[in-house]
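> just need the structure, nothing else, for what follows:
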Amino acid sequence: MPSIRSASADLRNSVYLVQQGVWEMPLESMPLAAGYLKAMATADDRVKRAMSIEIRNFRGGVNNAYMANAMFTQGAPDIIAFSVLGWNYDSFGALAETFKQINPDGWVIFGGNHVSNQAERVFRMYPAVDVVINGEGEVTFRELLRAYLDGVNKRDLAAVAGLSYRNAGAETVTTAVRPRIDDLDSIPSPFLNGALDLTDAAGRFRYDVALMETNRGCPYKCAFCYWGGATGQKVRAFSIERLRAELELFGKLGVHTIVACDANFGILPGDYDFVKTMIQTRERYGFPRALETSWAKNKSENFYRIVRLMKQAGMKSSFTLALQTLHDGALGAMRRRNMKVNEWEDLTAWLADEGLDCYAELIWGAPGETVESFMTGYDKLATRMSRIAVYPLLLLPNTDYMDKKDQFGITSVRGDDDDFEYILAHDTMTFTENQQMQHFIFWARVVAENAVLRHSWVALRRLAGLSQSQVLLSLGDWVNEVQDPAADFLRQAEAKLGTDGLGEAIKFMFTDPGAERVLNRWWEESLRPRLAESLVPLLREVFRYDLLTRPAYYGDDAADQEVLPVAVVEGDEYYVRRDVSLTHDIPGIVAALHAGQDPDLSPSRHVLDLYYRVGSESAVTSTNHEIVVHYMGRPLEGIVKEKAPERAD
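Predicted coordinates:
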C-alpha cells in the first residue's frame, strides 16, 4: 500500500513544526520556538517557494491519539519537526512512530533542550527519529530544509553542522558544533513577519501571554540547569529597535502580559530601555500592563533602576529571588556559592519598603542539603516573604548533577508521564526523608506559593509564633486524617506525585466550594487549638479575608456562585464585591505587621469594596502562581495607588 506523503493541499513539500505546552488551559501557550524556526526558514526565498511550513501547537493535557488525528487525518507531511521537552518527549516519540507508518520516507527531526546532545539515547528509544538538532536550531533547521530540497539523503548529513543523525550503517554521527548566533536580529521576528498567527477568528490575541526573548545566554553554570544550552555563555541581545516594533504590535493587539523568556532579565543595561519602551507603548495603546520574567540572579544597580522605573509607571511584575537554597554546603555543590543572589535580606527589605510583590524559589533535594537545613532556610526566608516556590530537584540532560550522579550518591527514577529523572535519595537525604518532604512540598506549593493564605502567614507568625512550615504541615497532616469529600480529593491529588495532581489541587483551592468548607474545618479543628483564645477573633478574620480575596473565577466548569458586577479602573475591568464587612481593619493590620510595626488589634468594624481583575480563568487553570496573584481581590485604593504612573526618568 503506497504511503500518503503529504498533508499539504498544494504541490510544495509539507513541513510540520510541532509544540505542546505542559498545562491544559483555556488559551494556547504561544509556540515561540516553532515561530523562530518558521520565521528563519521562510526568510530563505527558495525554502519559502518550495515548502509549506505549518505550526501545529497543542495544549497540555491532550493525548497522543488526539494529536495524531489532528495532524494525520489527511495524510502526513514530508518533514515533521518536534520541539522536545521533558513533559512531551515520550508523546513525541510515539507520534514519530505513527508518522513513519504513514510516510516511511519522511524525515523526523527532534530539537530542544531535552534532546540536544542526547542523540544516542533518542535513537535507541525511538528509531523513527532521523535527526537530533544540538544547540540553537534556527540556522541548522534551515540548512536541513535546504539539504532536503537538494536531494541529500537523510543518512548522509555530514555537511550540515549542529546535528546528529544515523548513517547507512545505523551508527550515530554527530557533525561539527555550530557556533551560537551572535547577531540575534538575523533571526526574523516571528511576530512581525507573520510566522506566528497572533489572533483568533474574532481578531483577539489568541494566547494566554505574549512570550518574547530580549536576549539569549547565561553567564552562570549552575549544576541543575541547562538553559537553552547557553549556560556559561556570553549574553547576546536583540536590538531595541526590533523589540520596540514587537512591543508596538502587542500593544495594538491589547496584550496584557509580556513574559520575557530570558535567563537573567536585568543583567544588561539595555533591559532598562526595554522596560522604558514597554511603558511608552502602554501610554500609547493602554497595553501591555505587566512584565513577568526570570530576573537576574545578581541584583545590580541596573536591576534597582528598572524596578524603580516600573513602580513609578505602575507596571506590574513578580520579582523573583532565585535563591534555590540557603545552605552553604548545597550552594557549593550547586556551583552558586559566590553568587551575590544569596545576599538576599537587604533586597527583600528594599522590595517590601517599595511595596513591590516578590517571591522566592527554593529547590528541595540538592546534594548537601538536609531536611533540617532546608526547613530552617524555608522558615527564615518566610519571615521576609511568604510566597516561596519550592521545586523538587529534577535531573536534566547535560547538567552537572546528571554527570555526577555517582559522586553525590544519587538514586533517581524516571517519571511515569514525563522523561525527567526524579531524585529519591543521595548522600545527605534518605528515601524516607525525601518522602516526608514531598508531603511538605505539595502543601507549600498549593497553599503558600499560590498565595491562598497570603495574609494569614504574617499574622500567625508575628502574633501566634507559628512558622509557615508549622502551619503548612498542620494543614497537610489534618487533611490526611479527616473524613471529608474535599479532603479525599486533595489526598488523591497529593498521591499523584506530579504536576497533574498539583495542578488539580491548586485549581480546586480557587474554584471549588468544597475548598472553602475544608479549609474552614481545618482552621477550627487543627489550627484554632494552637492559638491563644484572645487572638482567635482577629486571626479568624484574617483567614476569612484570605478566602474572600481569592480570584473571581467564572470558567465553564465554575460552580454556581454569586455573579459580581463589573467596574472599570484605570482601563482594566474588575469584578466588585460591595460592602464587605470586617470586624477589624484587616488590610491595615496586615500591612503594619509586614512593616514590623505593632498595630492596634482591637475590634473596629471596617467596610470596604473588593476588586478582582476580570479574566482569571487562564491563570487559575494553568496554575501560574506568577500571574494568578494579579487576580486576587484588593481594596480600590491599592489598585489606584499601584496603577498611578509617576514621571519616570
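> use CA for all of it now, contacts and neighbours both
Will do.
> so where do the helices sit in the stretch 401-550 of the chain?
With DSSP state H, counting those that start in this stretch, the ranges of helices along the stretch 401-550 of the chain come out as 405-408, 431-443, 456-464, 468-481, 485-495, 499-511, 513-522, 536-548.
> and of those, who's closest to residue 21?
With Cα to Cα, the closest approach to residue 21 among the helices of the stretch 401-550 of the chain belongs to helix 499-511: 12.7 Å.
> what sits up against the closest one?
When contacts are defined by Cα atoms under 8 Å, 6 or more residues apart in numbering, helix 499-511 is touched by residues 442, 445-447, 450, 452, 490, 492-495, 515-516, 550-551, 553, 558-559, 620-623.
> buried only: go through the residues you listed for me.
The neighbour-count test (16 or more other Cα atoms under 10 Å) marks 442, 445-447, 450, 452, 490, 493-494, 515-516, 550-551, 553, 620-623 as buried among the contacts of helix 499-511.
> most packed of the helices of the stretch 401-550 of the chain?
helix 499-511 (a mean of 21; mean count of other Cα atoms under 10 Å).
> what angle sits between it and helix 485-495?
Orientation check (axes from the mean of the first three to the mean of the last three Cα atoms, to 10 degrees): helix 499-511 against helix 485-495 gives 150 degrees.
> quick one, helices of the stretch 51-200 of the chain?
Applying DSSP H, counting those that start in this stretch to the stretch 51-200 of the chain gives helices spanning 64-72, 89-102, 119-125, 138-149.
> so for residue 164, which of those helices sits nearest?
That would be, of the helices of the stretch 51-200 of the chain and by Cα to Cα, helix 119-125, which comes in at 6.2 Å.
> return the set of buried residues in the closest one.
If you call a residue buried by 16+ other Cα under 10 Å, then helix 119-125 has these buried ones: 119-120, 122-123.
> do the same with stretch 327-336
327, 329-331, 333-334, 336.
> let's see this one next, to set against the first:
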Amino acid sequence: MKSGIEKSTSFQKNPAANPFKVFLVELTHTFITVDAKNTPLAIGYLAGYLKKHLHSAVSVELFKYPRNLNDSLKAGCPEIIAFSNYMWNEELSCAFAKRVKEISPKTVVVFGGPNYPVDELEQMQYLSTHPEIDFYIEGEGEVAFYLLVDMLIRHKFEPDSKEYREIAGVHCNSQNHIFTNSPAKRISDIEDNIPSPYLDGLLDEFFDKNLTPLLQTSRGCPYSCTFCHDGATYSSKTCHFSVERVKAELQYVAQRTQVPSLTLADLNWGIFPQDLHIAHEIKKTQELHGWPLSIQTATDKNNKERIVEMSRVLGNAMIIGASIQSSDEDVLKNVKRQNIGYAAIVKMAKESSNTESVTFTEIILCLPGDTREKHMKAVFDMLDAGIQDINLYQYILLPGTEGATSESRKLFKYQTAYRVIPRCFGVYDILGKEIMVTEIHEVVVGNSTMPHEDYLECRRFDLTLMLFNNGQILDELYRSIAHLGINRSAVIAMVHRRATAVDSDLYDVYEAYREDEESNFWASKNELIHFLRHEGGYELYVSGDRGRNQLHYWKSVVIFSRLASLLDCAFSCVKEILIQKGLLNSVTTRYLDELAAFILLKKGDPTLIHESFTCEASFDFSALEKSAYAMNPFEEGENGKYRFRLAHREERKKNILAYFDQYGSDLRGLAHLTHRYPARILHREVELIGQN
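Just a heads-up that it's a prediction; the model follows:
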C-alpha cells in the first residue's frame, strides 16, 4: 500500500510512447448563462500534481464547458475521465459519465468533490445508484487521484482489482462489490508538493470573458460548522502557500485576465499574518495593471484587526465579512459554531467606516433552533452594530455535511422542500443525444422551532432588507440620519410595515415574490422532476418565469425599474420618525428631498452607462460623498446652490461593460452580478461643476 506522496517509478524512466489520456472535468451549466464563473482551479491542482509525478506517461486535458467536453469526447474517449462533483453540477457530470460508459465502457470514470455523503452506509447507497462511477475520491484529491491513476495504468485499466481498495480515500464501485475507506492524509506542505497550475500554464485557456480567476492562498478551516462541507475535523488544519508564489500568480493572471475581478478560494482569508502581505501584493498589482477591481472571498471571523488593516490597504476593492449565521447562542450551539463577541463586531464596523471597504455579515434562516424572533433579532443586531450588507441565506442541506445526516433530520424535525438551482439546468448535446439536465437541492423551510408560516414571514422580511438596506442603495440616507441619532433598525422596522401594506406602491412586488417562491418549491424531488419532464415545467424555467433566485431577482426588479417607489417609501418613513422625535424642520426636509433626487440619478438604470446627468442642490453632495457622509449635513446647512454631474469615468465604463459581458445586462444578469459583487460598481460618480 502506498501512502503520503510517494512517487511511482513505473513510467519515469521509460515513458510511454503514446501517453495515457486523462480528462479532468469541472463542469458548469451554460444553457442560460455560464453559472459557475470561476476558473477550474481544483482540477488545475490535480493536473499539476499528476504531471509532476507521472510526467509524460499521461496526457492531461482540462474542461469547464459542456460543449468543449462533448467535442473532445466525439473525437475519442480517454482512458480516464474524472469529474469534480459539486451541488451545482452533479447531474450534468453524471449525464456525461453515463454517456461515456455507454459509448466507451472501458473508460474509467472517477468522481471527487464535496457533494458526497459522510455516512458510510449513505456513501454505499450513493455509489449503488450511480453505476456509471467506477471510483469516488473522498477528501483532498491530489495524492489519492495520482495513486489511483498510477495503479490503473499498471493494471491496464481493469477497475475490479482488489488493490484499489488499499488506496486511502478511494472508494471502489464495481458490479459485485462497493468498498469505502478513510480519506488520504492531507498534504501539509502544499507549497513544495502542489505545483501552481497558473505558472505552469495549465489554466491559460480559461482566461476568457466569462470566468473570474480563482486563486488560493491557504487550505483548511479550523471551525466546525455543521452546515458547511469544511466543518469536518478532516479539514481543520490550515496550511498556506508562500507570499512569493501568490505574488507570482497575481502577476501572471493580471497580464492575461479579461474580467475585472478576482476570487480567493480561501475559507478564512486573513487567518495568517502573511495575508496582510498578500493584500499589499494585490494593491501593487492594482497599481501596475488596474486589476483587480474587486475581490470576492471569505474573511476569517476572528482576526478582525488584521482584516480591517487589509481593508485599509485595498480600499473599496475588499469587502469585510463578520459572518454570524445567527446571534442566538442555542442556534449556534446546535450548528457547532462560535462567533466573535458583539463588541468586537461593533468595533470592526466602526473602524471599517474609516476605510472605503464595505462590511457584510451572513445569516442563515431556519437553522436548528431558529425562530422568527431570533432571525429578526440577528438582523437588527447587525444593523445596530453598523454592518452595512446583511446577506441572507436559506438553510440548504448539503450532502457531505453533518447537518444533512439522518440524525440531524430526526433531531431537529426538518420540514424540507426541493427546488431547481438557479441557472443550473439545460438541454445538452452529449455524444449525439439531447439530454435534459436539472440540478435540484433541498431547502429547510421549517423545523421543530420554526413553523413554515413563520419561515414565510421571515422571507418577506428578508426581501425588505434586501431592498432597503443591501447594496448601499440607501447608504447616504442612513449615514446622514445617524447624525440625528436615528438607527437603521428603526427605519427598516417601519419600512417593512409600510412596504408590505396593501396600499403600498410595492405591495405587488411582495405578492409576486411570494407567488414566485411558492411556485418554485416542491414537497418531493420526484414531483419536481415529473413536473419538469411531463407537465411543461421545463419551458417555464427556460423562459425565466421560474427558477430564479427570488431575493436577488425581485431586488433587481425594484432597484433597476422601481427605484422611485423605493425611495419614496424609505424617505417618507424617515420623515415620520423625525416628526416623532421633533426633528423635522425646513432644513431636514429640504436635505432629504434633495438627497432622494440625488440618489435616483446616482443609482438609477445601470444600463445607461454612457449617459450623464446634472442636478442642483442646496447642499454640497460632492463634499459629502468625499467624506463618506462623515460630515454632518444638518450642521453644514444650506449654502447657496451647487451644480453636479453624475456619470461614469471611461475606466469605470470599461469595467461595467466587462461585467455585462460576463453576466448580462438584463434583470437576471443584473441579479446574478449584484449577488456576486457590491452594487456600487454600477453607481455613478459625482462631480461638482458649479457653485453660486
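> ok, now how distant is the aligned partner of residue 183 of the first structure in the second structure from residue 39 of the second structure?
Under the alignment (TM-score structural alignment), residue 183 of the first structure maps onto residue 189 of the second structure. Separation of residue 189 of the second structure from residue 39 of the second structure (Cα to Cα, to the nearest Å) stands at 23 Å.
> neighbour-wise, which of these two wins?
Taking neighbours as other Cα atoms under 10 Å, residue 189 of the second structure and residue 39 compare with residue 39 leading, 23 against 11.
> got a list of what the more buried one touches?
Contacts for residue 39 of the second structure (Cα under 8 Å, 6+ apart) come out as 203, 206-207, 211-214.
> try 10 Å
26, 64, 203-208, 210-215, 263 (Cα atoms under 10 Å, 6 or more residues apart in numbering).
> what is the equivalent residue in the first structure for it?
Checking with TM-score structural alignment, residue 39 of the second structure has residue 30 as its match.
> checking my notes, its match in a helix, right?
No - under DSSP: H, G, I helix; E, B strand; the rest coil, residue 30 of the first structure sits outside any helix and is assigned coil.
> please, where are all the strands along the stretch 501-649 of the first structure?
Taking DSSP state E, counting those that start in this stretch as the criterion, the stretch 501-649 of the first structure carries its strands at 566-569, 572-582, 606-613, 634-635.
> can you put those in TSV and add distance to residue 424 of the first structure?
Below are those laid out as TSV (distance: least, Cα to Cα, whole Å):
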stretch	distance to residue 424 of the first structure
strand 566-569	49
strand 572-582	45
strand 606-613	41
strand 634-635	41
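> quick one: closest of these to residue 228 of the first structure.
Nearest of the strands of the stretch 501-649 of the first structure to residue 228 of the first structure, taken as Cα to Cα: strand 606-613 at 34.0 Å.
> okay, buried residues for the closest one please.
Going by neighbour count (16+ other Cα under 10 Å), the buried part of strand 606-613 of the first structure is 610-613.
> from the residues you listed, which is closest to residue 318 of the first structure?
residue 613 (16.3 Å).
> so who does the closest one touch?
Contact analysis of residue 613 of the first structure by Cα under 10 Å, 6+ apart lists 551-552, 566-569, 572-576, 630-634, 639.
> I'd say residue 218 of the first structure and residue 268 touch.
No - using Cα atoms under 10 Å, residue 218 of the first structure makes no contact with residue 268, being 11.4 Å away.
> need the overlap of contacts for those two.
Residues touching both residue 218 of the first structure and residue 268 (Cα under 10 Å, 6+ apart) are 235-236, 296.
> nearest to residue 583 of the first structure, of those residues?
Nearest to residue 583 of the first structure, judged by Cα to Cα, of these is residue 296 at 42.3 Å.
> trace the closest one over to the second structure, please.
In the second structure, the residue paired with residue 296 of the first structure is residue 300, using TM-score structural alignment.
> its match - nearest residue in space that isn't next to it in sequence?
Nearest residue to residue 300 of the second structure, sequence neighbours excluded (Cα to Cα, 6 or more residues apart in numbering): residue 268, at 4.0 Å.
> residue 207 of the first structure now?
Once flanking residues are discounted, residue 207 of the first structure sits nearest to residue 28: 5.0 Å by Cα to Cα, 6+ apart.
> so the match of residue 296 of the first structure makes contact with residue 324?
No - with contact defined as Cα under 10 Å, residue 300 of the second structure does not reach residue 324; the gap is 11.4 Å.
> chain center to stretch 161-178 of the second structure, what's the gap?
In terms of Cα atoms, centre = their mean, to the nearest Å, the centre of stretch 161-178 of the second structure is set 34 Å apart from its chain centre.
> distance between the ends of that stretch?
Note: stretch 161-178 of the second structure ends 12 Å apart using Cα to Cα.
> mind listing what's buried along it?
With burial defined by 16+ other Cα under 10 Å, the residues of stretch 161-178 of the second structure counted as buried are 164-174, 178.
> now for the residues you listed: which two are most distant?
Using Cα to Cα, those span at most 17.2 Å, a distance reached by 168 and 174.
> picking that back up, with the buried residues of stretch 327-336 of the first structure in mind, which one is nearest to residue 434 of the first structure?
Once Cα to Cα is applied, the member of these that ends up nearest residue 434 of the first structure is residue 330, at 15.7 Å.
> for the closest one, what are its contacts?
By Cα under 10 Å, 6+ apart, the residues touching residue 330 of the first structure are 324, 336-337, 365-370, 373-374, 428.
> format those residues as CSV; extra columns: distance to residue 419 of the first structure.
Below are those laid out as CSV (distance: Cα to Cα, whole Å):
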residue, distance to residue 419 of the first structure
324, 22
336, 26
337, 29
365, 18
366, 19
367, 21
368, 25
369, 24
370, 26
373, 29
374, 26
428, 25
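> as CSV, those residues with secondary structure and distance to residue 383 of the first structure would be great.
Compiled in CSV, the contacts of residue 330 of the first structure are given as follows (DSSP: H, G, I helix; E, B strand; the rest coil; distance: Cα to Cα, whole Å):
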residue, secondary structure, distance to residue 383 of the first structure
324, strand, 16
336, coil, 23
337, coil, 22
365, coil, 22
366, coil, 22
367, coil, 25
368, coil, 24
369, coil, 20
370, coil, 20
373, helix, 16
374, helix, 15
428, coil, 26
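> most neighbours, which of these?
Counting neighbours by other Cα under 10 Å, residue 366 leads the contacts of residue 330 of the first structure with 30 neighbours.
> please report the distance of that one from residue 436 of the first structure.
Separation of residue 366 of the first structure from residue 436 of the first structure (Cα to Cα): 15 Å.
> stretch 684-692 of the second structure: how far from the chain's middle?
Mean-position distance between stretch 684-692 of the second structure and its chain equals 36 Å (Cα atoms, centre = their mean).
> list the contacts of it.
Under Cα under 10 Å, 6+ apart, the answer for stretch 684-692 of the second structure is 598-599, 601-604, 606, 609, 611-618, 620-623, 625-626, 639-649, 652-653.
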